[in-house]
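1. Need coordinates for the below:
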Amino acid sequence: MDPIDPFFSKFLATTYPEIKHRHLLEGRRKWRLRAIRQFWAMPLDVKRNTYTNQLSQPEPSDESDFFTDDDLFDEITDDEAPGLGILVRTDFSNEEAWRSFLAKLKEGEDEFSPSTDEEQNTETKNYQEEPSASTSDVKMDDDEDDDSESSSDRDPGPIISILDPGPEIRPYFSDISNLAALRLLSDVDLRKITVPPNVKRFNPPNPIMDYDGWQEIYHGKTLWIYDATSNRDQSARLVSKRSDFYGTATADSWRVRVSHICELQVNLSNGAITIDFGGMDKYTYDERVRNLREAMES
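-> Next up, the predicted model:
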């Protein structure tokens, strides 16, 4: 579990229980999103007073509900679930291109980790229930392995897990933005952000860049988005969970060829490299604009 901002954890301790009570059929991620929206809606002076007042409060337990409550997609997003990253299919118009992409992804994983068991190179989860349902209603079309082999004897599993939504929930994933994907599959957090000397504050304010000196960020596995462009060029969007420096945004993305995804994922996970979304690894402008708009609308 990634560390959460101390202030936000204390803020959740005071707001999350009531939110959960009012929206029982949702899940942890949506409840946390509702809490952060309450924070964004506060006037600046109320934000500052809330922050000051919360500093003296005790740290919530790691077993608090806002850490441990279930969420619809936990089975593929939990730290214990297979995969360092998740490939999310958001375009369903070209099955041939999708299958070609998966085949190339498997080739890349075989080249990078030739000892990986063939059956575990990709793991496809087909979710068939409405996302507004309770987490106990989730059904998946994958075959469960019922043997009693201990986890220590098993292969490490795929580098990238595959989320190919079933027909019932495809409308919720079709052509979604980076920010929408983060909100579905990652846990929201909050952090204070400082404007560097001689740098103009971002205007107009926006939660995923700078809103009253705070920024919305996310914790979870790396997300890769397969979209309509992927059908044509066999690339995917690599999504940023937080900005690297002032002027970049949470949910920025950069396109990566399928042949490079597995190697890049491993190097990102072990800290060997980072992606500079504001420098040479330039973020995709249209996706940035889309994320900024959605951050203010919801």
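2. contacts and neighbour counts: CA atoms only from here.
-> Fine.
3. Where does Leu238 sit: helix, strand or coil?
-> For Leu238, the secondary-structure state derived from DSSP: H, G, I helix; E, B strand; the rest coil is strand.
4. Does Lys47 touch Gln38 like I think?
-> No. Here Lys47 does not reach Gln38: they are 10.2 Å apart, not a contact under Cα atoms under 8 Å.
5. And these two? Which one has more around it.
-> More neighbours sit around Lys47 than around the other of Lys47 and Gln38, counting by other Cα atoms under 10 Å; the figures are 16 against 11.
6. residues contacting the more buried one?
-> Listed by Cα atoms under 8 Å, 6 or more residues apart in numbering, the contact partners of Lys47 are Phe39.
7. What helix or strand is it located in?
-> Using DSSP states H and E, Lys47 sits in helix 44-55.
8. can you pull the buried residues of the next helix or strand after that helix?
-> Note on helix 44-55: by DSSP H and E, the next helix or strand toward the C-terminus is helix 65-68. Buried residues in helix 65-68, counting neighbours by 16 or more other Cα atoms under 10 Å, are found at Asp65, Phe66, Phe67.
9. Test my guess that the second one contacts Arg28.
-> Yes. Taking contact to mean Cα under 8 Å, the distance of 6.2 Å between Phe66 and Arg28 places them in contact.
10. another one to check against the first:
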Amino acid sequence: MQYYHKPIMIKEVLNYLNVKEEGIYVDATLGGAGHFQEILKKAGEKGLVIGIDRDIESIENAKEKFKDNKNAIFVHDNFKNLKGILKDLNISSIDGILYDLGVSSYQLDKEERGFSYQKDAPLDMRMDTRQKLTARDVVNTYDKEELKRIIYEYGEERFAGRIANFIVERRKNKPIETTLELVEVIKDAIPAKARRKGPHPAKRTFQALRIFVNEELVGLEQAFKDAISLLKDGGRIVVISFHSLEDRIVKRLFNEFKKEGGLTYKLRILTSKPVVPEEEEIIGNPRARSAKLRAAEKFDVLK
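-> Below you'll find the predicted structure:
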């Protein structure tokens, strides 16, 4: 089954990535291959673009879609293993890398994956279906304090304690099996006044569970450091994030490498503040509303 992801801020991505013909680029979060496709066009027939994704459906879709492109390579793996991936491909350095973090539109839209709080499905939320831990496991077996920590830390949900308490009480009768069952528990936990304003009441809790289940923040900073070390002189890193936890990591790391001492390279920050989608794009794609793009260029301090 082929699917397509409408790439967020594609004009800005191509601008900051500064794709050159014959260059080597990595789309570290392939998804529906929307960004990948445009980078591939820019890189030309002599370029090479590598798409990485932990979701096998994404990889299989892209392999079928780009089967006639000899300059497209797809790897079913976690982008945190970038060094090993490139070593296996006999590639020592790259001209640019893109990260479009978070869950893809396809994963949200496919009900049985259990990412969406608007569709009834089994509580799954695994990006890589090979792993064992699911959101159902977390919701039904983790103790109240750990649930509170996860929901507060990864979802920045102020009612984390109440939600954790309501989850534990509800599962005493029977396990919470589906997304909409969990949504019902969350709505019951959040005071009516708070539910009437802001985003969907389940948004932050679902985000927290997804981040925890997929270990999205674990090793993220080291993954970016590995990518920066593999960039050529003048190579660029572009990161699109969708919540403050990711964005803080990117901002802190870019600033660290801007003044880094002891290394033979530094970063030149290309975005003094995060770039956000234009209003026209948000109207056409509401999921782009929370996106923030940061970009930086590596340069050799010895030159």
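11. Just give the TM-score of the two.
-> After superposition, the two chains reach a TM-score (TM-score structural alignment, normalised by the length of structure 1) of 0.28; 151 aligned residues with a Cα RMSD of 6.9 Å.
12. related to what we said a few turns ago, same list (the buried residues of helix 65-68 of structure 1) but as TSV, adding distance to Glu107 of structure 1.
-> Shown next, in TSV, are the buried residues of helix 65-68 of structure 1 (distance: Cα to Cα, whole Å):
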residue	distance to Glu107 of structure 1
Asp65	41
Phe66	39
Phe67	36
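13. moving C-terminal of the helix or strand harbouring Lys41 of structure 2, what's the next helix or strand?
-> According to DSSP H and E, Lys41 of structure 2 maps onto helix 34-43. Per DSSP H and E, the first helix or strand lying C-terminal to helix 34-43 of structure 2 is strand 48-53.
14. which is the next helix or strand following that next one?
-> Taking DSSP H and E, what comes next after strand 48-53 of structure 2 is helix 56-65.
15. which other helices and strands contact that following helix?
-> strand 72-76 (3 or more Cα pairs under 8 Å, 6 or more residues apart in numbering; DSSP states H and E).
16. Which residue ranges of the stretch 51-200 of structure 2 form helices?
-> 56-65, 82-88, 105-109, 135-141, 144-155, 160-171, 179-189, 192-195 (DSSP state H, counting those that start in this stretch).
17. ok, now the stretch 1-150 of structure 1?
-> Shown for the stretch 1-150 of structure 1, the helices assigned by DSSP H, counting those that start in this stretch span residues 6-22, 28-41, 44-55, 65-68, 74-77, 95-112.
18. Serialize these to a markdown table and add fields for distance to Ala236 of structure 1.
-> A markdown table is the format used below for those (distance: least, Cα to Cα, whole Å):
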| stretch | distance to Ala236 of structure 1 |
| --- | --- |
| helix 6-22 | 32 |
| helix 28-41 | 24 |
| helix 44-55 | 38 |
| helix 65-68 | 30 |
| helix 74-77 | 19 |
| helix 95-112 | 10 |
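19. Compare the ones you listed and give me the one nearest Glu297 of structure 1.
-> helix 28-41 (10.8 Å; Cα to Cα).
20. hang on, Lys232 of structure 2 is in a strand, isn't it?
-> Yes. Lys232 of structure 2 forms part of a strand when assessed by three-state DSSP.
21. surely Val258 of structure 1 meets Trp98?
-> No. Using Cα under 8 Å as the test, Val258 of structure 1 is too far from Trp98 to be in contact (11.2 Å).
22. residues shared between the contacts of those two?
-> By Cα under 8 Å, 6+ apart, no residue touches both Val258 of structure 1 and Trp98.
23. quick one: secondary structure of Tyr218 of structure 1?
-> Going by three-state DSSP: Tyr218 of structure 1 is strand.
24. Which residue comes closest to it once chain neighbours are left out?
-> Nearest residue to Tyr218 of structure 1, sequence neighbours excluded (Cα to Cα, 6 or more residues apart in numbering): Val188, at 4.5 Å.
25. hang on, the one you found packs against His219?
-> Yes. Using Cα under 8 Å, Val188 of structure 1 is in contact with His219, at 6.5 Å.
26. Neighbour count: those two, which is higher?
-> A direct count of neighbours by other Cα under 10 Å for Val188 of structure 1 and His219 places Val188 higher, at 24 against 17.
27. can you confirm that one is in a strand?
-> Yes. Counting by three-state DSSP, Val188 of structure 1 is found in a strand.
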